[in-house]
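# My questions are about this predicted structure, shown below with the sequence.
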Amino acid sequence: MQVKISVPFLLFHALSMILRLNALNQDGIHLQKVKLSLSDPAGSLAGWSEWDSTPCNWTGVKCNHNNSVVSVDLSGASLSGSFPVPLCSLPSLSFLSLSNNYIGSSLPLSISSCFNLRYLDLSENVFVGPIPSTLSDLRFLRYLNLAANNFSGSLPETFGHFRRLQSLVLIENLLNGTIPAALGNITSLKKLMLAYNPFSPGQLPSKFGNLTNLEELWLSDCNLVGSIPESFSRLHRLKNIDLASNKLTGSLPNFIFELKRLVQLELYSNHFLGPLPTGWSNLTGLRRFDASMNKFTGMIPADLCELPLESLNLFENNLEGMIPAKISESRNLYELKLFRNQLSGSLPHELGKNSALHTLDVSYNHLSGPIPEFLCHGGALEQLILINNLFSGSIPENLGKCQSLSRIRMRNNQLYGKIPDAFWCLPRVYLLDLYGNAFSGSISLMIHGAKNLSSLLISKNKFSGSIPYEIGLLESLIVFSASDNEFTGEIPGSIVNLEQLGRLDLSNNELTGGIPNGTESMKELNELNLANNRLSGYIPDELGKLQLLNYLDLSKNNFIGLVPMSLQSLKLNMLNLSYNQLSGNIPPLFAKGVYRDSFLGNPGLCFDDASYCIPQNGKRNQAVSLMLRFIFVTAIAVFLVGVFSLGLKYKRIKKMQRRGIITRWTSFHKLCFSEFEINDCLKEGNVIGAGASGKVYKVILRNGETVAVKKLWVRQNKDEMGSAISSEKSEFEAEVETLGQIRHKNIVRLWCCCNAANWKLLVYEYMPNGSLGDLLHSNKNGPLDWPTRFKIALDAAEGLSYLHHDCVPPIVHRDVKSNNILLDEDFGAKISDFGVAKFVKAVNRGVQSMSVVAGSCGYIAPEYAYTLHVNEKSDIYSFGIVILELVTGRRPIDQVLGEKDLPAWVFSILDQKGVEHLLDPILESRYKEHICKVLDIGLLCISSLPSNRPSMRRVVNMLQESGVQTPNNEKDAKLFPSCEEECEEGRLI
């Protein structure tokens, strides 16, 4: 009975399913094909059900009254795959947006079959290859956005055939060739945005003067040369012009004043010259004008300052004369940047009174007079930068009420008087720089309210009184510089609570008492300068526990007793204990020529007469020191033998077969070639490198572009030891998994990968200058100068910082070395070779245990070699070795170093001869001060204790802040940070 009932039921159910399936209309069937063609890890298309009669209620789909699909919007859906061609089978489709996904490969020519499209947005994907010339066949298209992809080649001349296009957005691609004049035929255009493409040098097409409907023109960083064409005077509808970061020349044309609808004019970082013209009163709608970093001369036009400007940036020109008072009448002004000119006179008295001024930077001029009292009248002032002028008078009381202030720099002026109490405790200020003025009075007890303060720079003033206890309550304080003042009393004991403090300079005051107890808690301290005071008592032994301390100056005080033996554990680049009342024996490490001048004026100290100077336990200490050195050298030797043995094991791996059939081809970025073209070019004559796992080939494609191809042999079995050492397959998968999802300017790009039966291919962007290691140690293209080396260090640090701090989860490279830092044609550095990289899981607090040592001899952190525990600190150690290479010109393991590795040799030379004897002799002496600062950073990175190594983000900051104050030439000025992060008496602020 049950069987007789169930059979008809099943038939009925099957029939109903067929009927429901057939009920889905034709547009729905096409969209089902789209769904099948895309990878949908986020489940964005999960609601696209074949059981619906129409797709009109599906996510991202809209229909007209006939249930025909007219709009598909799948932006930000995390989709991947190739462009879904079935979309073009939707006859009524007029709106299509696939922006912010991972859709790649090339854009097919058949996209022209989407003939009814009015709106097409494919921005922020990974499309590669040329832009199809057939796009211009979409005769109804009004909006086209292909921004932030990897399209290459020239812009199609056929784009000039568009007749209804209003917006053309192609920013941030890899387009080359010159900008075609044919675009001037698209007279319907309102927006033309081609910025940030590596076009060939070319002039602005004069034919663009035909675009009389144009409202926005964005051509920054397009390699434009020459002058602005006269034909642009016809573009009367233009509201925004951005021609920044090009090589445009000549004077600013007067016809610019005929464009009366202009709201924004961006001309910064070009080669414009001559005076700024007058006639600005015609541009009554202009809100933002940026002509900084040009060669403009003369005075700031008065009629320019009469406009209702929101932002005026004219910094880094050669402007002179006074700042027109009319600028203070603008009710919209929030940003005024005029630094690095030759301006004189005073700031307008009512500046800030009529607007909510946010930023004022007039540094490096010849301005004088008082600081205007209304700067924060609108309650919005955040940055007040007045460096290197002739300002005088006191700080206005009103600024003490400016709760919005976060960055204050008034150094090197002629300001004087007492600082308002409220000014000391502004809650958002993180940098307070009053260096080099004549301020008097004391530090207010209210300073404890400045909870965000990280840098307090008040040196070279006339401050007096005692340093308040409340200083020790500033938990965020990193730099406290109060030298060359008239402070008295004792150093407050609370100062040892500043666990983030990296620099303490109280030299040249009249401080008394001793160094406070508890300094061992100041773990981040790397500079302590208490010279030229009246301090007394014993030098605390606990200073030797500050492992980051590399600058110690206690000279010209009244310290007594012995020099603490514990100071020998520090890596001191500068030690000065001269002119005190110290006695006894000099610690053995310091009893060398390089430190002889560190103990002058202490008649009770002795270097040589052991019978008179050395305490009874001196020989025992020497014995202990020798024993520790012996243990260290022995450990290094054992480690090197182990790594050498491991290397021999790798060389026994069987060679792969050369031929194979490609089974999978995966692209991530630009592709304008096929796997067969790559395979045909893998010839011995094209080999540019080889390793244990395969070879690297230089491949010149038919289109003239060059790529680098890494060919990995597939190992069929485990190694002879039966261990878990990764095969080339896992190395291939690791590198693909890592690089396939990374897009950063300092990480080498992986274009695509190929899988075959017997080998694997990784296709990278080609780096014409090879590796840092090869260039540094072989001098192929001549010796690298210091600015180039510093640029390479900074680029590599930014790449590693991205891996450690911006990837989720973080990535540990595990094989950072100079040979894995590749250099492009401009010596820009990029991190490469991710074959042993690991994702660090948060559940393990950033530490993972590996089964084997991965990395390269000479770069491996000590704790990694012995414990197999890996985290980002291992990479930081390796990067420190790279810095030592850049500074010394030596390899990490080199015969010329004898039995020492590079860190041991560096420490030995520093101890015995001084820093001059370890610097690469080909480096120019004028860079010595900056090289030493970078060396300090490298020594921090190779600290034996991983916890003492700075993070890569901090390393980047330290490198950026290490820049010289006055670059020697234009090249240096581009490499080193701006003058706002200058040095104080050779020490970094």
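That came through, no problem.

# For the rest of this, base every contact and every neighbour count on C-alpha atoms.
Will do.

# If you count neighbours, what's buried in the longest helix seen in the chain?
The longest helix of the chain (DSSP state H) is helix 618-651. The neighbour-count check on helix 618-651 (16 or more other CA atoms under 10 Å) flags Gly618, Ile636, Phe639, Leu640, Val643 as buried.

# Need the three-state assignment for the spatially most central residue of the chain.
Nearest to the mean C-alpha position of the chain, by CA atoms, centre = their mean, lies Glu798 at 4.6 Å. Under DSSP: H, G, I helix; E, B strand; the rest coil, Glu798 falls in the helix class.

# The closest residue to it other than its chain neighbours sits in which helix or strand?
Excluding the flanking residues, the one nearest Glu798 by CA to CA, 6 or more residues apart in numbering is Val956, at 6.2 Å. Applying DSSP states H and E as the criterion places Val956 in helix 952-960.

# for that helix, the distance to its chain's centre please.
9 Å (CA atoms, centre = their mean, to the nearest Å).

# Following element in sequence after that helix, please.
Next along the chain from helix 952-960, counting by DSSP H and E, comes helix 970-975.

# Pull the distance from that following helix to the chain's centre.
For helix 970-975 - counting by CA atoms, centre = their mean - the centre lies 17 Å from the chain centre.

# same for that helix, what does it pack against?
helix 786-801 (3 or more CA pairs under 8 Å, 6 or more residues apart in numbering; DSSP states H and E).

# just the angle between the helix it packs on and helix 952-960, please?
Counting by axes from the mean of the first three to the mean of the last three CA atoms, to 10 degrees, helix 786-801 lies at 160 degrees to helix 952-960.

# got the buried residues for helix 786-801?
786-801.

# So which elements touch it?
Using 3+ CA pairs under 8 Å, 6+ apart: helix 786-801 touches strand 829-831, helix 872-888, helix 952-960, helix 970-975.

# So which of those has the densest surroundings on average?
Highest mean neighbour count among the helices and strands packed on helix 786-801 (mean count of other CA atoms under 10 Å): strand 829-831, with a mean of 28.

# ranges for the strands of the stretch 401-550 of the chain?
407-409, 414-418, 431-433, 438-441, 455-457, 462-466, 479-481, 486-490, 503-505, 510-512, 527-529, 536-538 (DSSP state E, counting those that start in this stretch).

# will you turn those into CSV that also has distance to Asp774?
Below are the strands of the stretch 401-550 of the chain laid out as CSV (distance: least, CA to CA, whole Å):
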stretch, distance to Asp774
strand 407-409, 43
strand 414-418, 52
strand 431-433, 42
strand 438-441, 53
strand 455-457, 41
strand 462-466, 54
strand 479-481, 39
strand 486-490, 54
strand 503-505, 37
strand 510-512, 53
strand 527-529, 36
strand 536-538, 51
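
# here comes the other one, which I'd like you to weigh against the first:
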Amino acid sequence: MFLLFLLFLFFLSPPPVSHSLTQDGLFLLEARRCLSDPDNSLSSWNPSAATPCRWRGVTCHPLSGAVTAVDLSSSSLSGPFPVTLCRLPFLSNLNLSSNLINSTLAPVSLCRTLLHLDLSQNILVGPINSVVALTSVRHLDLSGNNLSGEIPAKIDALRHLETLNLVNNLLTGTIPASLGNLTSLKHLQLAYNPFKPSPIPRQLGNLRNLETLFLALCNLEGPIPVTFSNLVNLTSLDLSQNSITGHIPRWFTRFTSVIQIELYNNSLSGELPRGMSKMTSLKSFDASRNKLTGTIPTELCELPLESLYLYENKLEGFLPAAIARSPNLYGLKLFSNKLVGTLPSDLGSNSPLNHIDVSFNQFTGDIPANICRRGELEQLLLIYNSFSGEIPNNLGKCKSLMRVRLRNNNLSGSVPDGVWSLPRLHLLELLENSLSGHISKAISGSSSMSNLLLSNNRFSGSIPEEIGLLDNLVEFAASNNNLSGRIPGSMVKLKQLVNLDLSSNQLSGDLNFGGISYLSKVTDLNLSHNRFNGRVPSELGSLPALNYLDLSWNNFSGEIPLQLQNLRLSELNLSYNQLSGYIPPIYTHTKYKTSFIGNPGLCSNLPGVCNGHDKNKNWSYVWILWSIFVLAGLLFIIGVAWLYIRYRKVKKLKEELYTSRWKSFHKLRFNGFEVAKLLNEANVIGRGSSGKVYKVVLGNGEVVAVKKLYGAPTKVDENVGSRKDEFDAEVETLGRIRHKNIVRLWCCCNDGDHKLLVFEYMPNGSLGDLLQGSNKSLLDWPIRYKIAVDAAEGLSYLHHDCVPPIVHRDVKSNNILVDEEFVAKVADFGVAKMVTRAGQGTESMSVIAGSYGYIAPEYAYTLRVNEKCDIYSFGVVILELVTGRPPIGPEYGENDLVKWVSSALEHEGLDHVIDPTLDSKYREEISKVLSVGLHCTSSIPVTRPSMRNVVKMLHEVTTVPKCTSLNAGNDPCYNEGTSHCISEV
């Protein structure tokens, strides 16, 4: 009441005096003063003008000059709803969509003349009850906000309403039956809201004028109401991602005007209804991920379909030949069924097929020769079937192809040259077939290739030099073939290569092809079971990201280079070669007990090593000691000669480092030079592709973490122009941030040779180490929940409170650090990008940044990055916390954690998904957090909540206190200020 009283006084207050501008113009200026306009979108709103009719976004009546419409969409405006606009007496259309309006909807009730109100894609909060006062409104769009509470039962007061869009909010309760009274409704869109589980209101069947019904992900259950048979004017029906049961009703065939039907991710059963040939307008039908049985009706395939998705059901029988006669068929996805027989020979001949996926069925026969006759096919996925014969030559003419997956079939013959050279192809997966012939030199034309998977075939000949022209190649797997010759020297040009597997071939020669150290991103290198000889290259020790190295069953000789001690390998295998000498000390413990067997010349205390060398061991020790004495004498002489010079140089370096090359962001109790001199291998606590991390205990007892970057990272991103290197990116980002859930950067040093970042030390390490290590028992559910909230608040700060917003691009459990009080903080901003909101929220990257298992599907294939990519990655972290499982692993087969969770929930239930070490008394809370994680990992970016919404949902999940301090004297909820991190643009 007090708020309404203030608004009443506001409306009575006289406007500022002006001698020229109309009254409507004065109202608009008053509204402008209530808003923040960082982009000067309203610069044309000139107070000296006589009329506002030429101002940006303002429309006036052609005769009276009264303002009738205001459209300020996508203008980067922020602040509360400008209630002064409601004083415009003839305003009928108001569009403030895609801004940052951040108040409640209460003032909107005063805009009673409006016919069209669009406040979508803002950050409005609170209930929506006030909209029932807008009795004249016809179009109401409040989608993409943070609105909460229930849809009011009195919504039926909006008698003239034709469009109601409340998609992607935080609305609860149930869908009110009173919506069935709005008989003028043509478009009802309520999708992606956390409603209570409830049936679909049968009263919605009264909306006979309805053309669009969008109820995806609304927690609906039970059958589709029979009253829906009245909705004969429907053109789009989406009931996907609910828990709807029963059959697809026979009366669906009455929907003769329907163009799109989306029923995927439900629990529908039975057969597809007969009589679908009556649905003559149907272009898209998706009933995938249900429990449908029976065959695919021929009459369905005779419709003018553009997309047919029936994957992950239990359909069986033959694919109707009529499918090939669909003149508009754009997408066909039938994977994970029990379909048999052959694909129609003319499939694709008469339709503009863009993607086809019939994987995980029992298809046989040839791949249709003209499947890309129209030249629009981008994705051909036929994995895990029994296709035979050769790959069609015509497929090599399909320049549109981007993904070809043919693994686990019975294909034979050689791969056509044209397939090797497809210019847009980035995934060629031919594993587990009987293909033969050479890897063609024409592969140089496949400039977009990122994954080349040829293992378990019969390919022969040498690897062509042209392989080095594939600048974007990330994975090259050709194991278990008959490849021969040397590894081409051009391979060193593959600077994006992460995984190289050439095991079980007949490759020969040495590995000194020059520049192997340039393969700085390689994590997995498997060259086992070949005929390589010569020495193991010492340059392997300079590969910073190398984690898996297998050179077993070759003919390598000489000593194992000591430089391999620079690596931190999870697996090393040098067994069954001709190596000699001593094993480097770091590899002499039992973890590597099978890594060196079968090398008669090696000596070590490992079991099975050093056979026949005990007799010479004493003499070897004498020789080594004599060599050490001689070397020490020489070093002593040289050291005395240069002692004074070196002393002066060190002193000078200390002064320079301390006075000019260290930049601090906080008041320090230590100096940079002290940090630099304590960096040694004994203090290394982590390694990554960008550098090493040291734990440094300073003289005053303080402990810090120091990240030392490797070399000089690349400074150019070919798609977006010049970029600062990784060091400058991390400093630019972290140096300006002040938040309790972002790791604190104390200071930095950059003098060209030294690139150091000094952070606060986090005693409990990373979340990934805790979940997969021996300290997992420390993570009970309240602590896991707290970590999830902390990390979400850190990311929300980056996305919503930084100007411009920051996209982390590598959110994962290893980049969420935990302090001694189990406060979680987001770290590692080496690949962070800043994006703008004003129409530029998506940025294109030249290569994929991030970590496997966490990368959003759309980013992996389009290289388009925005906040939604971080949200997907954070959803994976939530799934890790709930399941205790890693994001990728052999136990998932072709899938990852996200798909495993979805499948396990459907087939085994919730208890199979939850980490068994967690206390069952938290089952309900864990279930709710899991729902948040699944929401974040939606395959459709627009359906993922914002990080601000994620934080809100997590806070509402549990009765466990939001911030439970493990130390009463230290409040982990303390927020270090609220200042924004302003970055130079």
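Everything's here; your move. The structure presented is a predicted model; accordingly, all values stated were derived computationally and were not measured.

# Now the TM-score, please.
Taking TM-score structural alignment, normalised by the length of structure 2 as the basis, the two superposed chains have a TM-score of 0.67; 738 aligned residues with a CA RMSD of 4.7 Å.

# pretty sure the residue nearest to the centre of structure 1 is touching Asn957, no?
No. Counting by CA atoms under 8 Å, Glu798 of structure 1 stays clear of Asn957, with 9.5 Å between them.

# residues contacting the aligned residue in structure 1 for Ala478 of structure 2?
Applying TM-score structural alignment, one finds that Ala478 of structure 2 aligns to Ala482 in structure 1. Residues in contact with Ala482 of structure 1 (CA atoms under 8 Å, 6 or more residues apart in numbering) are Leu457, Ile458, Ser459, Lys460, Asp505, Leu506, Ser507.

# same deal with Leu357 of structure 1?
Leu333, Tyr334, Glu335, Leu375, Cys376, Gly378, Gly379, Ala380, Leu381.

# so stretch 213-224 of structure 2 matches what in structure 1?
Under TM-score structural alignment, the match for stretch 213-224 of structure 2 is residues 217-228.

# what's the answer for stretch 275-284 of structure 2, then?
The aligned range for stretch 275-284 of structure 2 is 279-288, by TM-score structural alignment.

# now the end-to-end length of the matching stretch.
16 Å (CA to CA, to the nearest Å).

# Show me what it is in contact with.
By CA under 8 Å, 6+ apart, stretch 279-288 of structure 1 touches 254, 257-266, 303-304, 306-312.

# Just the ones of the residues you listed in strands?
Gln264, Leu265, Glu266, Ser311, Leu312 (DSSP state E).

# Return the residue of structure 2 aligned against the fourth one.
Ser311 of structure 1 maps onto Ser307 in structure 2 when the alignment is built from TM-score structural alignment.

# now do the first one
For Gln264 of structure 1, the aligned position in structure 2 is Gln260, judged by TM-score structural alignment.

# Test my guess that its match contacts Ala287.
No. Applying CA under 8 Å as the test, Gln260 of structure 2 and Ala287 come out as separate, 11.2 Å apart.

# Tell me which of the helices and strands packed on helix 786-801 of structure 1 approaches Leu367 of structure 1 most closely.
Closest of these to Leu367 of structure 1 is helix 970-975, at 23.6 Å (criterion: CA to CA).

# Residues contacting the next helix or strand after that closest one, please?
Counting by DSSP H and E, the next helix or strand C-terminal to helix 970-975 of structure 1 is strand 983-984. Residues outside strand 983-984 of structure 1 that contact it (CA under 8 Å, 6+ apart): Ser962, Gly963, Val964, Gln965, Ile989.

# quick one: which of those has the most company?
Ranked by neighbour count (other CA atoms under 10 Å), the contacts of strand 983-984 of structure 1 have Gly963 at the top, with 26 neighbours.

# before we move on, the earlier item: what's the PyMOL syntax to select whichever of the contacts of stretch 279-288 of structure 1 are buried?
Filtering the contacts of stretch 279-288 of structure 1 down to the buried ones (16+ other CA under 10 Å) takes a single PyMOL command:
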select buried, resi 257+258+259+260+261+262+263+264+265+266+303+304+306+307+308+309+310+311+312
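
# The match of stretch 275-284 of structure 2: how far from the chain's middle?
36 Å.

# again, but for stretch 192-202 of structure 2
Centroid separation between stretch 192-202 of structure 2 and its chain, computed with CA atoms, centre = their mean, is 29 Å.

# what's that stretch aligned against in structure 1?
Going by TM-score structural alignment: stretch 192-202 of structure 2 matches residues 196-206.

# Now do the buried residues in the matching stretch.
Tyr196, Asn197, Pro198, Phe199, Ser200, Pro201, Gly202, Gln203, Leu204, Pro205.

# The second one and Trp58 of structure 1, how far apart?
Read it as Asn197 of structure 1. 37 Å.

# do the same with the fifth one
Distance of Ser200 of structure 1 to Trp58 of structure 1, given as CA to CA: 45 Å.

# Next: the fourth one.
Here the distance between Phe199 of structure 1 and Trp58 of structure 1 works out to 41 Å (CA to CA).

# Cys936 of structure 2 and Phe874 touch, don't they?
Yes. If you go by CA under 8 Å, Cys936 of structure 2 and Phe874 touch, sitting 7.3 Å apart.

# for stretch 502-518 of structure 1, the distance to its chain's centre please.
35 Å.

# buried set for that stretch?
In stretch 502-518 of structure 1, counting by 16+ other CA under 10 Å, buried: 502-515.

# Please enumerate the helices of the stretch 551-700 of structure 1.
610-613, 618-651, 675-680 (DSSP state H, counting those that start in this stretch).

# Dump those helices to TSV, plus distance to Leu24 of structure 1.
As requested, the helices of the stretch 551-700 of structure 1 are arranged in TSV below (distance: least, CA to CA, whole Å):
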stretch	distance to Leu24 of structure 1
helix 610-613	100
helix 618-651	60
helix 675-680	39
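
# of the ones you listed, which approaches Ile103 of structure 1 most closely?
Per CA to CA, nearest to Ile103 of structure 1 of the helices of the stretch 551-700 of structure 1: helix 675-680, 19.6 Å.

# measure whatever residue of structure 2 lines up with Cys425 of structure 1 to Glu880 of structure 2 for me?
Alignment note (TM-score structural alignment): Cys425 of structure 1 maps to Ser421 of structure 2. Per CA to CA, Ser421 of structure 2 is found 40 Å from Glu880 of structure 2.

# just Ala66 of structure 2 next, same as before
58 Å.

# Tell me who's in contact with Leu26 of structure 2.
Per CA under 8 Å, 6+ apart, neighbours of Leu26 of structure 2: Pro15, Pro16, Pro47.
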